[in-house]
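1. Sequence plus predicted model, see below.
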Amino acid sequence: MSTVVVTGGTRGLGLGMVRALLERGHRVALCGTNTARIDELRPQLSEAALIMSADVTDRASLQALWDATVDRFGKVDVWINNAGVSHDRTPLWQLPAEQARNVVETNLLGVLHGSAVAMAGMAAAGGGHVWNMEGLGSDGRTVAGLATYGASKRGVTYLTNALAKEVPAGVSVGLLSPGMVVTDLLTHGYADPDELAKARKVFNILADKVETVAPWLAERAVSHTRNGAHVRWLTTPKVIGRFLTAPVRRRDLFAE
């Protein structure tokens, strides 16, 4: 049994991993910033879950999450920096400064703070593993209108690879790459219905639902904890295979 912390664990893929981990008998601490959502979720989760409000852009807030987890469960084995946000699909020069700041602070600074808190705590406790979540842009691919989001995720990949070279004894770090997952982040920011319709055609080929990806990632998050690990759901062979079989698979991930 492991104790796992999941930031941004109150919705989407994060919540999916939380549920999968709990179902497998692990103890989980999760956080979010929406207090109403936290109150709604609390009675839905088992006693093996600790849910609290924490702002990943504030290191002291994440330190409080670490301390509360250790107080409740005695240790932290795995820390997953999952919290992330996107922005409207628009050229950088038209993107409001506040949106750009929110994305960079959450996606990159949040991972930096979470990694620092977890690595320091794990070094003092004798070991543990930190996972950072990749996203569009991590592999260098660029998409018009998502420059800020992509840059933040590219930074996460560099940060993680650099951390793998400086982790303290007993501590390891790696990357989780979920591919395309049907959450609000995937379809966020499409102002043109025609553009969204075109995008959905690709999503129906390459994307998967949370309930498909989350259990797979959760299992590997507690079992593939070597330093520099890179766990990928949507591999290149899988992408090729899905395009080849798309005419006969005919999936509709967005059907009500």
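-> Noted; the coordinates are in hand. Numbering: from 1, shown residues only.

2. C-alpha from now on. contacts and neighbour counts both.
-> OK.

3. Residue 203: helix or strand, and which one exactly?
-> helix 193-206 (DSSP states H and E).

4. Buried residues, that helix. List them.
-> Residues of helix 193-206 classed as buried: 200, 203-206 (neighbour count, 16 or more other CA atoms under 10 Å).

5. Quick one: the helices in the stretch 1-150 of the chain, in order.
-> With DSSP state H, counting those that start in this stretch, the ranges of helices along the stretch 1-150 of the chain come out as 12-23, 35-41, 59-73, 97-104, 110-125, 147-163.

6. Then the stretch 151-256 of the chain?
-> Counting by DSSP H, counting those that start in this stretch, the helices of the stretch 151-256 of the chain are 184-187, 193-206, 210-223, 236-249.

7. Second structure for comparison follows:
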Amino acid sequence: MTSDDRGTASTVPDGDDGPRSSRVRNKKRKHLPLWQETILLLGLALVLAVGIKALLVQAFYIPSESMEPGLIRNDRILVEKVSYWFGGEPQRGDVVVFKDPGGWLTESESAGPANPVAKAMAAIGLYPEGGHLVKRVVGVAGDTITCCDDQGRISVNGEPLDEDAYIKEQGTPCNGPMVSNCNWEAGPVPEGHVFVMGDNRGRSADSTVHLCRPDQTDCVPGDEFVPVDLVVGKVFVLLWPADRFDLVGRPEAFADVPDGS
């Protein structure tokens, strides 16, 4: 036997009989019981759901008819949060979900799900929550919104908006009638705030309703603007009902609006 032969023969360590020993070790490994695996998988799913809700996507529902015709009461929508990371803020035309700034919703509208299971699902982002509103951003910081021109159009920084593609046709003389007339102005919008309106202009308790009118004595100037800090995210999908599934984007109407002051 040569020295090379001896070297080859001694490559298997003492106490290890090769492949047979590996098979024995594999047989000794035990899988977790089914109930433990189930708990582990549920725990991982819960962590993922909470993480997704906190950072990426959250489910909501449309609480009223204010966003018709595009979004109807009880539609289920998905809101993404990534667009507003790292200093990003809502843009004109975005449909956003935001927390009630205070007094915008009735008690019933603010109530979340009553069912305990639904409450638990809402807590982790798998079921819509209450206490939020869905509106379209019409003005951002520095913008002045005026209602209306001789064609009944709202103007932003002097640029009339062609909103026929998304607002509800309702036979009103202008596109901002919730304050009972077509002659009002809002802004400039303060830094860190937005001015919002529903697409169903005759049935939307939005920023226009909170404008101070000349005959009001209990109105607080500035309540018409929504703090950006209260904005949860941007609606990007109409998820349910399935036959109305659609992507929700930013309309072209705002493309030519100049910067505000």
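-> Structure received. Keep in mind the model is a prediction, meaning the values are calculated, not measured.

8. Can you pull the TM-score for these?
-> Scored against TM-score structural alignment, normalised by the length of the first structure, the superposed chains reach a TM-score of 0.24; 99 aligned residues with a CA RMSD of 5.8 Å.

9. biggest separation within the buried residues of helix 193-206 of the first structure, which pair?
-> Between any two of the buried residues of helix 193-206 of the first structure, the greatest separation by CA to CA is 9.7 Å, found for 200 and 206.

10. Tell me how far the residue lying closest to residue 196 of the second structure once chain neighbours are set aside lies from residue 145 of the second structure.
-> Sequence neighbours aside, residue 137 is the residue nearest to residue 196 of the second structure in space, at 4.5 Å (criterion: CA to CA, 6 or more residues apart in numbering). Distance of residue 137 of the second structure to residue 145 of the second structure, computed by CA to CA, to the nearest Å: 11 Å.

11. The two: which has the busier surroundings?
-> Regarding residue 137 of the second structure and residue 145, a neighbour count based on other CA atoms under 10 Å identifies residue 145 as having more, with 24 against 21.

12. The more buried one touches residue 186, doesn't it?
-> Yes: using CA atoms under 8 Å, residue 145 of the second structure makes contact with residue 186 at a distance of 5.1 Å.

13. which element is residue 239 of the second structure on?
-> Judged by DSSP H and E, residue 239 of the second structure forms part of strand 231-240.

14. mind listing what's buried in that strand?
-> Within strand 231-240 of the second structure, the residues scored as buried using 16+ other CA under 10 Å are 231-239.

15. Now tabulate these in TSV and tack on distance to residue 57 of the second structure.
-> Listed next are those as TSV, based on distance: CA to CA, whole Å:
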residue	distance to residue 57 of the second structure
231	13
232	10
233	8
234	10
235	10
236	10
237	10
238	13
239	12
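
16. Just give me the closest of those to residue 25 of the second structure.
-> residue 239 (50.0 Å).

17. between the helices of the stretch 151-256 of the first structure, which gets nearest to residue 163 of the first structure?
-> helix 210-223 (17.5 Å).

18. Does residue 42 of the second structure lie in a helix or a strand, and which?
-> Here residue 42 of the second structure is assigned to helix 34-55, by DSSP H and E.

19. And that helix, what's buried?
-> Result for helix 34-55 of the second structure [16+ other CA under 10 Å]: buried residues 49-50, 52-53.

20. any idea of the angle it forms with strand 231-240?
-> 120 degrees (axes from the mean of the first three to the mean of the last three CA atoms, to 10 degrees).

21. one step back: looking at the helices of the stretch 1-150 of the first structure, spot the one closest to residue 213 of the first structure.
-> Across the helices of the stretch 1-150 of the first structure, closest to residue 213 of the first structure is helix 12-23 (CA to CA), at 8.0 Å.

22. Enumerate the positions of that closest one that are buried.
-> 12-22.

23. Can you pick out the most distant pair from those?
-> Among the buried residues of helix 12-23 of the first structure, 12 and 22 lie farthest apart (CA to CA), at 15.7 Å.

24. For the residue nearest to residue 17 of the first structure when sequence neighbours are not counted, give its distance to residue 239 of the first structure.
-> Of all residues not flanking residue 17 of the first structure in the chain, residue 214 sits nearest, at 4.8 Å (CA to CA, 6+ apart). To residue 239 of the first structure, residue 214 of the first structure is 18 Å away according to CA to CA.
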